[in-house]
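Q: sequence plus predicted model, see below.
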Amino acid sequence: MTDKKLFAGAAIKRLRRGAGMTQVALADALDISPSYLNLIERNQRPLSARLMLLLAERFDFDPRQLMAAEPGGGIDGLRRRLADPVFDDISVDRTEVEEWLNAAPNTAEAFVRVFDNRAALPDSTMSRPDPIQLVRREIERWRNHFADLDSMAENLADELRLGAGDLYGAIAERLRVKHQLTIRILPETVLPDKLRRLDLHARQLQLSEMLDPASRTFQAALVLGQIEAKSEIDALVAGGSFADRAAERLHRRHLSNYFAAALMMPYARFLKACEQTGYHIQVLQRRFGAGFEQVAHRLTTLQRVGARGLPFFMVRIDRAGLISKRYSGASNAPLVESQYRCPLWNIHRVFEQPAEVQTQLVALEDGSTWFTLARSVQGIGSGAGGYAPQFAIGLGLSAELAAPLVYARGKDLSLESAVPIGLGCPACTRQQCSQRSAPPKSRSLKFDERERGFAPYNFVED
């Protein structure tokens, strides 16, 4: 562990008070002076790696919990917020953010609170935030891992396995016996625009015949979770403190989906299978009866203390490049937060090669490298023109962690082998890119009538 600067005053104070200790007692336990501990708790001194490990040993907790307690979520948390389009014309690099945190951690925290609570401000001051964004902030606050839901789903999955080898059949039987709900598969003509419908009058869970087996199991598991995990879901929704009713309902839907995935892919068994197969998604699909997108999402949730999986991120885009799902999990990947996407990232090419997993090593402008997987998936139903919906799923993780993946075997994961990409043209400052469709918003254009390069725009270097 490196000796990076970490400001975690509020978290240390909560830890100390929870243990019923005075500053003098905790300082003595850490072999530091009470005045130095006071400075740490006031975010006027950083918490060193040595002290963080001492705290973890004495209080038996995961030291990575303190990272989320940094002002504003630390450097990565601030950079996620600065990726908002409202800041596109301002170039703020990682070094500036680090200097900000070191010099004024409380100011950084104040900025984050204002940014995250824009819904409370008058409309004339700032526009009302998208409820999807509000829910994303809450999901990322938990790093998309909800331990209580995961444990409950895992216990239920083990209980269901004892009764039947077929999970769908076991869920159907539990719904019938314990909740007096029968599952009925209805023709597409009866449910032309719905995947499921819960008819409480008829005591039926009605599912569309258009659902494939994995989706059918998922929908049945979701309804079972809505019933049996209601109190746990209610508590997590309440903890989000959403002022926006739509955001509250979106978060409830996410948690219900989370429970369904955790029931289909119980944590310990799923993580073991990931490690045994090198995170081979197709094998995981077969082993757990899940779809590609379901497995991809599950990979972003493996953050159980003491049994962590690799920190994947996931995005889902359509052919127009519009994003409809994004989960950074514990990856802190800029590719998730960016409003735009680079056309040189091969996630845009998978529509032409259905069901084929494509890999790519990419390097961002900040010097970080990411190993990515992409594949197209087909949705259910049809769009306005009668076409079946298609999406591209992008998965990835830091290249330095990618060696265990079956997809990375035999590949050079060095920076020199990476494809240089940006975070979308308006946010990218790479010069001489012939693929560029717009100039960076943080740079001024420059012109030379005597010559013309491959790139459509020239701009001033910072």
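A: Looks like it arrived, so ask away. Numbers count the residues shown, from 1 in each chain.
Q: please make it C-alpha for all contacts and neighbour counts, starting now.
A: Fine.
Q: okay, buried residues for stretch 277-292 please.
A: By 16 or more other CA atoms under 10 Å, the buried positions in stretch 277-292 come out as 277-279, 281, 284-285, 288-292.
Q: tell me how far the ends of it are from each other?
A: Terminal residues of stretch 277-292 lie 15 Å apart, using CA to CA, to the nearest Å.
Q: chain center to it: distance?
A: Relative to the centre of its chain, stretch 277-292 is centred 20 Å away, using CA atoms, centre = their mean, to the nearest Å.
Q: and the contacts of it?
A: With CA atoms under 8 Å, 6 or more residues apart in numbering as the test, stretch 277-292 has contacts from 213-215, 264-265, 270, 273-274, 295-296, 377, 404-407.
Q: for T2, state which of those residues is nearest.
A: Within the contacts of stretch 277-292, the smallest distance to T2 is 22.8 Å, found for P404 (CA to CA).
Q: of the contacts of stretch 277-292, closest to Y36?
A: When these are ranked by distance to Y36 (CA to CA), P404 comes first, at 41.9 Å.
Q: so that closest one, which state does it fall into?
A: Of the three states, P404 takes coil under DSSP: H, G, I helix; E, B strand; the rest coil.
Q: would you say P63 is within a helix?
A: No - using three-state DSSP, the secondary structure at P63 is coil, not a helix.
Q: and here is the other one:
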Amino acid sequence: MAELTDRKLYLGPKLRVLRRELGLNQTRMAEELGVSPSYLNHLERNQRPLTAQMLLRLANTYDIDIRDFTATPAEGGPGELSEILSDALVRDIGIARDEILEVAENYPGVSEAIARFYRALGDLRRLPGDALDRSSPGPLVAPVDWLRETIARAGNHFAEIDAGAESLAAGLPDDPALLQAELRARLKDRHGMSVQLVRGDVLAGTLRHYDMHRRRLMLSERLPASGRLFAIAYHLCAQELADSIAAQIARAAPPDEDSRRLASIALTNYAAAALLMPYDRFRQAAEQGRHDIALLRDRFGMSTEQVAHRLTSLNRTGARGIPFFMVRIDRAGIISKRFDGEAWPFARYGGLCPRWDACDARAPDRVETQLIETLDGRRFVTLAMALPHRPDGGRASPVIALGCEAKHAGRIVHADGLDTEKDEATGVGPTCHLCERRDCPDRALPPVTRALDLHSYERTIAPYPFRRV
């Protein structure tokens, strides 16, 4: 609570949304909170800040989590809205930053709606001119974007699925080798499904295949041990946690069949990870081992990517882990997977900052640690790890990068030796076309928010010099 009292909290829109969700008018809520209706009205209109005492009353009266209530929205916030409104389509309007802040902070629903429209516009822009059938427009949001948005809203944590997987894991051995044998036996005894390891040429182009007629799960010999264990857990969870997964998909309300299938696969993957890395045991191991990636990987028999992904999902109320963000990046800097955590420091659209060293990680068994600082002075510790050679035969092995605010560095063994307050940090920006760092020699594009300041008589170290105002 001390952290919350360091700053004034104007959370009127959230308070108004909570009241409407509870079906209360201002008079009734004011009575239940022990304040006057006029004071509650001032709170909802951001004319008064929420005090620590009022937050405690809200938590006790309506059983809400204070951290969730005071958290910055994962999408549609000032940074994202500013990024959207810098698009060439509306840039000439010159919307002032204070207007953007007012909309983002006071009207989060409007901000989210704008963000969804912008994602839909991005999808349409990627289509060739004759590809859009006006008579059958299809979904306005791409299934992958819809899934990413859905996971972000949930904080990458699905409590019902986690609880079901943890209950299932309670009667299983901890040792990964014994666990695989037990999972195979359970699939066979309870669901009539056998598991068979086959040569790579038998499953050409496929790493695992379930033969529904013979009820046989075939795993390619190219799969590492962690991949085999995960595949078996995936199919067991598809059977035994089907109701929890289906309920979560129903609540998410996928807009089309492709989105529904993606959600089903993603949530079954989530369930498998929760089964193999049960919440409490994994969180305690992570804290006790100070988030040593190799230690967690060996103890649970998982891959680097599986461990990193699981670390981003430790968001259970009352037992949260470090709020990591995570990305999977290829050598070209293209993001194929992203979980924003609580403080994603880069743009949500476009490329990453070239000054972030994550893409340079090359050794699979080595964690590359970097201290970075954003334009607004926030500091982050990032951990980048190259993945081993891909079992699918692809040439470009991606990089997994985890990151969190620097205040958590003391809980991470890979950050030992860093003085997060005194050491020089690498200055990074959201992405080149939105970055206003004037002295950056690594800039690839001019900022769309500033006018260029080019002269034939000089060449500056930083490309694309621009005016300050």
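A: Ah, there it is. Here the structure is a predicted model, which is why all the values come from computation and not from measurement.
Q: and the TM-score between these chains?
A: The TM-score (TM-score structural alignment, normalised by the length of the first structure) is 0.88; 447 aligned residues with a CA RMSD of 3.0 Å.
Q: returning to that earlier point: out of the contacts of stretch 277-292 of the first structure, who's nearest D199 of the first structure?
A: Of all the contacts of stretch 277-292 of the first structure, D199 of the first structure sits closest to S215, with 19.2 Å by CA to CA.
Q: ok, that closest one - contacts?
A: For S215 of the first structure, the contact set (CA under 8 Å, 6+ apart) comprises 290-291.
Q: residue in the second structure matching it?
A: For S215 of the first structure, the aligned residue in the second structure is G227 (criterion: TM-score structural alignment).
Q: same thing with P311 of the first structure?
A: Counting by TM-score structural alignment, P311 of the first structure corresponds to P323 in the second structure.
Q: please apply the same query to A403 of the first structure.
A: That one, A403 of the first structure, aligns with G410 by TM-score structural alignment.
Q: distance of the closest residue to its match other than its chain neighbours from M326 of the second structure?
A: Among residues not flanking G410 of the second structure along the chain, D416 sits closest, at 7.3 Å (CA to CA, 6 or more residues apart in numbering). Separation of D416 of the second structure from M326 of the second structure (CA to CA): 20 Å.
Q: neighbour-wise, which of those two wins?
A: Neighbour count, other CA atoms under 10 Å: between D416 of the second structure and M326, M326 has more, with 25 against 11.
Q: contact partners for that one?
A: M326 of the second structure neighbours (CA under 8 Å, 6+ apart): 308-309, 312, 337-341, 400-403.
Q: residues near E368 of the second structure, how many?
A: 19.
Q: I should have written F371 of the first structure there, sorry.
A: The local packing of F371 of the first structure (other CA under 10 Å) involves 24 other residues.
Q: where in the first structure does stretch 450-466 of the second structure fall?
A: Under TM-score structural alignment, the match for stretch 450-466 of the second structure is residues 443-459.
Q: residues in the first structure aligned with stretch 287-296 of the second structure?
A: Counting by TM-score structural alignment, stretch 287-296 of the second structure pairs with residues 275-284 of the first structure.
Q: sorry, back to before: how do the contacts of M326 of the second structure look in the first structure, which are kept?
A: Compared against the first structure with both residues aligned by TM-score structural alignment, their matches' CA atoms under 8 Å, the contacts of M326 of the second structure retain 308-309, 312, 337-340, 400-403.
Q: re the thing from before, could you list which of the contacts of stretch 277-292 of the first structure belong to strands?
A: Among the contacts of stretch 277-292 of the first structure, the members found in strands (DSSP state E) are V377.
Q: may I see the ChimeraX selection of the buried members of the contacts of stretch 277-292 of the first structure?
A: Filtering the contacts of stretch 277-292 of the first structure down to the buried ones (16+ other CA under 10 Å) takes a single ChimeraX command:
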select :214,215,264,265,270,273,274,295,296,377,405,407
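Q: ok, back up a step: mark which of the kept ones among the contacts of M326 of the second structure are buried, thanks.
A: Among those, those scoring as buried are 308-309, 312, 338-340, 400-403 (criterion: 16+ other CA under 10 Å).
Q: out of these, which is nearest to A252 of the second structure?
A: The shortest approach to A252 of the second structure among these belongs to F339, at 17.4 Å (CA to CA).
Q: so G393 of the second structure, which state does it fall into?
A: Classified using three-state DSSP, G393 of the second structure is coil.
Q: how far away is it from L229 of the second structure?
A: Taking CA to CA, one finds G393 of the second structure at 20 Å from L229 of the second structure.
Q: D292 of the second structure now?
A: Distance from D292 of the second structure to L229 of the second structure, counting by CA to CA: 21 Å.
Q: ranges for the strands of the second structure?
A: Counting by DSSP E, the second structure has these strands, from start to end: 194-198, 208-211, 216-220, 315-316, 319-320, 325-329, 335-339, 368-373, 379-386, 399-405, 426-427.
Q: whereabouts in the first structure does the second one align?
A: The counterpart of strand 208-211 of the second structure in the first structure, counting by TM-score structural alignment, spans residues 196-199.
Q: in the first structure, what residue corresponds to R184 of the second structure?
A: Matched by TM-score structural alignment, R184 of the second structure corresponds to A172 in the first structure.
Q: can you give me the distance of that match to D412 of the first structure?
A: Separation of A172 of the first structure from D412 of the first structure (CA to CA) stands at 47 Å.
Q: which of those two has more neighbours?
A: Of the pair A172 of the first structure and D412, A172 is the one with more neighbours under other CA under 10 Å, namely 19 against 13.
Q: I'd like to know how far that one sits from E232 of the first structure.
A: With CA to CA as the criterion, A172 of the first structure and E232 of the first structure are 22 Å apart.
Q: do the same with E248 of the first structure
A: From E248 of the first structure to E232 of the first structure the distance is 15 Å (CA to CA).
Q: looking at the two, which is more packed in?
A: Shown here are E248 of the first structure and E232; by other CA under 10 Å, E248 has more neighbours (20 against 17).
Q: show me what contacts that one?
A: Residues near E248 of the first structure by CA under 8 Å, 6+ apart: 135, 237, 240, 242.
Q: in helices, which of those residues fall?
A: If you go by DSSP state H, these have 135, 237 in helices.
Q: and in the second structure, which of the contacts of E248 of the first structure remain?
A: Of these, the ones still in contact in the second structure (both residues aligned by TM-score structural alignment, their matches' CA under 8 Å) are 237, 242.
Q: what residue lies at the spatial centre of the first structure?
A: Geometric centre of the first structure, nearest residue: Y327, 2.1 Å, by CA atoms, centre = their mean.
Q: aligned to that residue, what sits in the second structure?
A: With TM-score structural alignment as the criterion, Y327 of the first structure lines up with F339 in the second structure.
Q: and the nearest residue to I95 of the second structure once chain neighbours are set aside, how many neighbours?
A: Spatial nearest neighbour of I95 of the second structure, excluding adjacent residues (CA to CA, 6+ apart): L85 at 7.7 Å. Look at L85 of the second structure: counted by other CA under 10 Å, it has 20 neighbours.
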